[in-house]
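**Q** sequence and predicted structure, then a few things I'm wondering about:
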Amino acid sequence: MTGNETVLQYLTAVPAWYLATSVDDQPHVRPFSFAAEQDGKIWFCTATTKDVWEELAINRRFEATSWWPGHGWLILRGEAGLEDLARDDIRQAGYDHMTGLGERYDGPNDPTLVFFSVENPQAWICNHDEWKPLAL
């Protein structure tokens, strides 16, 4: 299993995982639940109307974590690639996911719905005894 496959497994095996940004030395953490892989990169989905998008535009660095019971937890660090190059199938999956959560968009190509890639990723799988870096 590749590092990206392991990361996606940890992010999609649970109902929500958490993404943190930092602006003006103030951390901001919120739940996320969509992740996909395209062209060897992990992609997340959000909206231009959300604070997280504005925060990532100011400081692209973020950290995400997911605890998968019985498996440990994932720590993923990276920089948000804000150029939305998501393929149509990723856009459709993100749209379906977000509308399934009760959010409203005018289809998968709604300009409010945006996708960002994980650039310069670093990841670790952790438990109480050790941290194992993943090759990404």
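**A** Yep, it's here.
**Q** every contact and neighbour count from this point should use C-alpha atoms.
**A** Fine.
**Q** now residue 84. Nearest residue, chain neighbours left out?
**A** residue 115 (5.3 Å; CA to CA, 6 or more residues apart in numbering).
**Q** would you check that that neighbour makes contact with residue 44?
**A** Yes - with contacts counted by CA atoms under 8 Å, residue 115 reaches residue 44, the gap being 5.5 Å.
**Q** those two: who's more crowded?
**A** residue 115 (24 against 19; other CA atoms under 10 Å).
**Q** ok, the residue most central in space within the chain to residue 130 distance?
**A** For the chain, the residue nearest the mean C-alpha position is residue 44 (4.0 Å; CA atoms, centre = their mean). The gap separating residue 44 from residue 130 is 27 Å, by CA to CA, to the nearest Å.
**Q** do you have the strands of this protein handy? List them.
**A** Counting by DSSP state E, one finds strands in the chain at the ranges 17-23, 26-32, 36-38, 41-47, 61-68, 72-81, 113-126, 131-134.
**Q** against that first model, consider the following:
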Amino acid sequence: MDEIYEFIKKCGTYYLATVEDGQPRVRPFGTVNIFEGKIYIQTGRKKDVSKQIQKNPKVELCCFNGSEWCRVAGELVDDDRIEPKKAMLESYPELKKMYSAEDENTQVLYLKNATATLSSFAAPPKVVKF
């Protein structure tokens, strides 16, 4: 799992796919953190992506570093505790202009039942489950 986290973190931007009324929705994300041995992402509860995840927590994310790509399929679980919110905001201090660990909007979610596949044209795929 640490290898997957490091890969996503180094890419900087990953694309998160959700579903809304049967239609795929994909958008760029930039937050990823490890807290208590789980990979977390962050968004705002007021955003459509949050509402889509509440309806259907199954998501996929994808990122590319120029020669390799990583796809992660799994479920996102909302964690409303203040500790993971603080940890995320400490890792991304620029977000403190828009979010606070104590506000009603900040949302952190961790990946559960995840399968990550690291791929390239030069090597066979590597699968990591966490």
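**A** Yep, that arrived. Because the structure is predicted, anything quoted here is derived from the model rather than measured.
**Q** TM between them?
**A** The TM-score (TM-score structural alignment, normalised by the length of the second structure) is 0.87; 128 aligned residues with a CA RMSD of 1.9 Å.
**Q** before we move on, the earlier item: who touches the residue nearest to the centre of the first structure in this structure?
**A** Counting by CA atoms under 8 Å, 6 or more residues apart in numbering, residue 44 of the first structure touches 34, 35, 36, 115, 116, 117, 118.
**Q** possible to save those as CSV with distance to residue 134 of the first structure?
**A** Rendered in CSV, the data for the contacts of residue 44 of the first structure read as follows (distance: CA to CA, whole Å):
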residue, distance to residue 134 of the first structure
34, 20
35, 17
36, 17
115, 23
116, 21
117, 18
118, 14
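**Q** residue 56 of the first structure: which of those residues is nearest?
**A** Taking CA to CA as the measure, residue 56 of the first structure sits nearest to residue 116 out of the contacts of residue 44 of the first structure, at 9.7 Å.
**Q** just checking, the closest one touches residue 84?
**A** Yes - using CA under 8 Å, residue 116 of the first structure makes contact with residue 84 at a distance of 5.8 Å.
**Q** quick one on the thing from earlier: trace the residue nearest to the centre of the first structure over to the second structure, please.
**A** In the second structure, residue 44 of the first structure lines up with residue 41, judged by TM-score structural alignment.
**Q** one more: residue 130 of the first structure?
**A** Residue 130 of the first structure maps onto residue 124 in the second structure, by TM-score structural alignment.
**Q** near that match, how many other residues are there?
**A** Neighbour count of residue 124 of the second structure, defined by other CA under 10 Å: 9.
**Q** and it, how far is that from residue 116 of the second structure?
**A** For residue 124 of the second structure, the distance to residue 116 of the second structure equals 14 Å [CA to CA].
**Q** ok, residues contacting the biggest helix by length in the first structure?
**A** Longest helix in the first structure, counting residues (DSSP state H): helix 88-100. Residues outside helix 88-100 of the first structure that contact it (CA under 8 Å, 6+ apart): 34, 36, 38, 45, 104, 105, 107, 108, 109, 113, 115.
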